[in-house]
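Peer 1: Here's my sequence, what's the structure:
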Amino acid sequence: MKKFLIAAAMTMAFGSASAADIVDTAKSAGTFKTLVTAVEAAGLVDTLKGPGPFTVFAPTDAAFAKIPKDKLAALLKDKAALTKVLTYHVVSGKVMAADVKPGMVATVEGSTVTVKANGGKVMIDKAHVTKTDIAADNGVIHVVDTVLMPKM
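Peer 2: This is a model prediction of the structure:
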């Protein structure tokens, strides 16, 4: 019985150690370096490592590369504008792809994004969702090919 309890405790300890939050999941994917840099610059790391749950529409490095370098550099230096843009990519709760319904969805930023589905392809505003349901222990990431921009 004692060996069973030790084994169970070790399984629980290692199981929780392998779980990753939104930030760590994005870092380990390797395609969200600019997003992680932006989250750090905006001071949102602790929030996205928090309990959530969160649904993040995560732009890839290629999505950020579509923004002219001077505009991206300026955005990364403007914490208020950067925070507004990043929180526009986040929805409260854990929304898996199977649960997505077309329509207006409120973001953490306070505005809404438009979700459309056409021919099996999902769009968030003007961004295409290219990969879904990347699970994190405090939510889920859906990959988008364009940085979403709220009205400033």
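Peer 1: alpha carbons only for contacts and neighbour counts from here, please
Peer 2: Noted.
Peer 1: Please report how far the residue most central in space within the chain lies from A8.
Peer 2: Nearest residue to the geometric centre of the chain (Cα atoms, centre = their mean): V56, 2.7 Å. Summarising the geometry, the distance separating V56 from A8, computed by Cα to Cα, to the nearest Å, is 33 Å.
Peer 1: biggest helix in the protein, by residue count?
Peer 2: Among the segments of the chain that qualify as a helix by DSSP state H, the longest is helix 2-18.
Peer 1: After that one, which helix or strand is next?
Peer 2: Scanning the chain past helix 2-18 towards its C-terminal end, the next helix or strand to appear is helix 22-29 (assignment: DSSP states H and E).
Peer 1: So which bits of that next one are buried?
Peer 2: Within helix 22-29, the residues that qualify as buried by neighbour count (16 or more other Cα atoms under 10 Å) are I22, V23, T25, A26, K27.
Peer 1: this one as well, want them side by side:
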Amino acid sequence: MQLISKLMSLAALGGLLLASSVATADGHAHPEEMAKPTIVEIAVGNPDFSTLVAALEAAGLVEALSGKGPFTVFAPTNAAFDALPAGTLDDLLKPENKETLTAVLTYHVVPGKVMAADVVALTEATSLQGDTITVTASDAGVKVDAANVTATDLEAANGVIHVIDAVILPNS
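Peer 2: Next comes the predicted model:
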């Protein structure tokens, strides 16, 4: 129960942040500004996702994740990418490693819109890459593989983002 309460608090905070970002100078939100951004637009607008955005661009996945969806993205922060062994990210971003980079990034994406309340009930999820992500929920929080979910339910027009503190890697 404590876990669900924590997740709901994080979701509420995310909603407040989104609502405050669309308010005009007079403090009122206008309907045309209430249109939700796509997953990619959220990532581009958040400096903590600049490495993820660069990787999506290198893999040629920007257009796909800007599409209709819905998608659930477990989005690693810049700090998560920085924690990879030295040289790993540089190697992945090389054009000759585009296929491997694409596999790593699509492993972070699950088809459909899986909100935090649904994630806590899962034990696994099949990624777009094809491998299964292990999901563990406890009083300490939610983990996808070895990564901790640090923020949830960043809703986009084409799905949802859950922020994670590590890059998760496919089995194959």
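Peer 1: TM-score for the pair, please.
Peer 2: Taking TM-score structural alignment, normalised by the length of structure 1 as the basis, the two superposed chains have a TM-score of 0.87; 140 aligned residues with a Cα RMSD of 1.4 Å.
Peer 1: Could you look up the SS state of the residue nearest to the centre of structure 1?
Peer 2: Of the three states, V56 of structure 1 takes strand according to DSSP: H, G, I helix; E, B strand; the rest coil.
Peer 1: That one maps to what in structure 2?
Peer 2: Using TM-score structural alignment, the equivalent of V56 of structure 1 in structure 2 is V73.
Peer 1: V110 is in contact with its match, correct?
Peer 2: Yes. Here V73 of structure 2 lies in contact with V110, judged by Cα atoms under 8 Å, at a distance of 6.5 Å.
Peer 1: just to revisit the earlier point, now the buried residues of helix 22-29 of structure 1 as TSV including distance to A136 of structure 1?
Peer 2: Formatted as TSV, the buried residues of helix 22-29 of structure 1 follow (distance: Cα to Cα, whole Å):
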residue	distance to A136 of structure 1
I22	6
V23	9
T25	6
A26	9
K27	12
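Peer 1: Any figure for the gap between the nearest residue to V119 of structure 2 once chain neighbours are set aside and L89 of structure 2?
Peer 2: The shortest distance from V119 of structure 2 to any residue that is not its chain neighbour, by Cα to Cα, 6 or more residues apart in numbering, is 7.6 Å, and that residue is V135. Distance check for V135 of structure 2 against L89 of structure 2: by Cα to Cα, it reads 25 Å.
Peer 1: whereabouts in structure 1 does the longest strand belonging to structure 2 align?
Peer 2: Determined from DSSP state E, the single longest strand within structure 2 is strand 147-156. Residue correspondence for strand 147-156 of structure 2 in structure 1, counting by TM-score structural alignment: residues 127-136.
Peer 1: Fine by me, thanks again.
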